[in-house]
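[1] Predicted model follows, preceded by the sequence.
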Amino acid sequence: MTVSSAATESTTQPDIGRVAATIGDPTRIRMLLLLMEGRSLTAKELAYGAGVEPATASAHLRRLEADALITSLSSGRYKYFGLRSPAVAEMIESLMVVAPEKPADPRRSTVPENLRAARLCYDHLAGQLGTEVSSALLERGWLTLLDETHAAYDVTPDGERAFAAIGVDVNALQKSSRGRRRFAYGCMDWSERRPHLAGALGAAVAERCIALGWLARQKHSRALAVTEAGHDALRAWLAR
């Protein structure tokens, strides 16, 4: 390490205040909550959802993109916006856990009741369903805690076989996620106040449950519905 690089490292630090100011704006946090559904949205859709004019929305989107909270992709005449990474979704979900309650605004409800039952937290299962599945995985001994804070989980040999039964290759997933995102950990659920399985493994389980027809996405929402077949299939899988 050179002297100049060491000096640079010692004089820089994360600008938490900047990010806090960005997400502290009511319009911008509403936009981020809309993007928590996991779909990319246009500026017009975000403006409508946040209750502001398109010109105003554009200024807010520029700020969110400048602070690396969202990313954009142009496709033809449209520009689509989405959360930059799972870390942004984790931050928003964590804020929802610690934020004090306030009377719901019926015009801008950010926590619909159907989300409490079952939903996607960016790309993994959350809500009552997500926390119950996570508890079952731990109780069955398929996952083990690496520390008491649920900051990291490991998969046992029994767990590898159980996940393989629904099409999740744990070893391949660990290799592909290495250096890109955390593998498996407990994300505190804002509605249940208990952890649900997050990370690359959580995303893979959610993806397979949807692909197998056990869960169905609700249109224009991150809420999920357990299908008729899914009730029996999930129970049978977790009872292996």
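    Now that the structure is in, tell me what you want to look at.
[2] Going by C-alpha atoms from here, please, whenever you check contacts or count neighbours.
    Noted.
[3] Identify all contacting residues around the helix or strand Leu234 falls within.
    Assigned by DSSP states H and E, Leu234 belongs to helix 228-238. Contact with helix 228-238 is made by 133, 136-137, 140, 162, 213-215, as judged by C-alpha atoms under 8 Å, 6 or more residues apart in numbering.
[4] okay, pairing it with this:
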Amino acid sequence: MTISHPHGPPCTPRFDILGQAIGDASRTRMLCELMEGRAYTNKELASAAGITPQTATAHLRLLCDAGMVVPEKRGRCVYHRLAGSEVAQALEQLAAIAPMDSLYLAQRRKAGGLAEVRSCYDHLAGPLAVAMTDAFVQKGMLVERDGGFHATPSDQWQKLGVRLPDLGTPSRQPFARPCLDWTERRLHVAGPMGRQLLTHALERGWMQRRQHKRGLTLTAPGRRALEQILGLEISRITQETDHA
């Protein structure tokens, strides 16, 4: 006897569709490329994955059908980007538990080896981002509670370009979201706070994007700012990264 659902068939997540979408090494490499947060052409993603543009077209169509990637037409070119921060967050979490011969090593290559700091979609990642998060917690600027981060008022936030939300302002997502770092396997800050930190660092010239890889260059002014504001020992972080 078959029991039917009173309101039609039950709605269940289609993990099988997502599994098919990420279940290919070439598509994995393209997704890692898109984790930078930028949009890329078919040819650029094909080059990153080491495949022909024709093959990349088929892969991108599957990723678009799965809702992970969206196309954007700009003039004569069509660019592709991740469908949103939710997709990036899901990929980050999967990467943290993926075998080291797949997403993990792909991320290290994409980051430019063991870059001390890099962009991860719309926020900072890597050893320096983890050290910054540790400093936030140690200084009481962030409090870990109920599996999340809660920001507390501090004069240091303004120096870092962070504007805390009003307490009564509703939000669809946590302001400071803990994110397990792909390569460090420790937490860094994502969410709106992470986005503000990255935006401020780039606008102030504390960090600069590299032309190809996701690794960011920490400038001398940025080094001084983070040492003065957070008391970080940048040289120690750099040495640990070089010997990892």
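    It's in. All values reported here derive from a predicted model rather than from experimental measurement.
[5] Any idea what the TM-score comes out to?
    The TM-score (TM-score structural alignment, normalised by the length of structure 1) is 0.85; 225 aligned residues with a C-alpha RMSD of 2.5 Å.
[6] Could you work out the most separated pair of the contacts of helix 228-238 of structure 1?
    With C-alpha to C-alpha as the measure, no two of these lie farther apart than Arg140 and Gly213, at 23.4 Å.
[7] can you give me the helices in structure 1?
    3-10, 16-23, 26-35, 43-50, 54-66, 86-98, 113-117, 127-139, 157-164, 170-177, 199-211, 228-238 (DSSP state H).
[8] Could you pull out the buried residues of the last one?
    If I follow you right, that is helix 228-238 of structure 1. 230, 233 (16 or more other C-alpha atoms under 10 Å).
[9] Check the fourth one too.
    Along helix 43-50 of structure 1, the positions that meet the burial threshold by neighbour count (16+ other C-alpha under 10 Å) are 43-47, 50.
[10] what's the mean gap between that helix and the aligned bit of structure 2?
    On superposition with structure 2, the mean distance recorded for helix 43-50 of structure 1 (mean C-alpha distance after the TM-score superposition for structure 1) is 1.0 Å.
[11] helices or strands up against that helix?
    helix 26-35, helix 54-66, strand 78-83 (3 or more C-alpha pairs under 8 Å, 6 or more residues apart in numbering; DSSP states H and E).
[12] In structure 2, what range does the longest one match?
    The alignment of helix 54-66 of structure 1 onto structure 2 (TM-score structural alignment) covers residues 53-65.
[13] Check the last one too.
    Alignment of strand 78-83 of structure 1 against structure 2: residues 77-82, by TM-score structural alignment.
[14] re the thing from before, could the helices of structure 1 be laid out in TSV, adding distance to Trp190 of structure 1?
    As requested, these are arranged in TSV below (distance: least, C-alpha to C-alpha, whole Å):
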stretch	distance to Trp190 of structure 1
helix 3-10	35
helix 16-23	18
helix 26-35	13
helix 43-50	21
helix 54-66	23
helix 86-98	4
helix 113-117	9
helix 127-139	8
helix 157-164	26
helix 170-177	25
helix 199-211	17
helix 228-238	23
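[15] Touching, Cys77 of structure 2 and Thr41? I think so.
    Yes: using C-alpha atoms under 8 Å, Cys77 of structure 2 makes contact with Thr41 at a distance of 7.2 Å.
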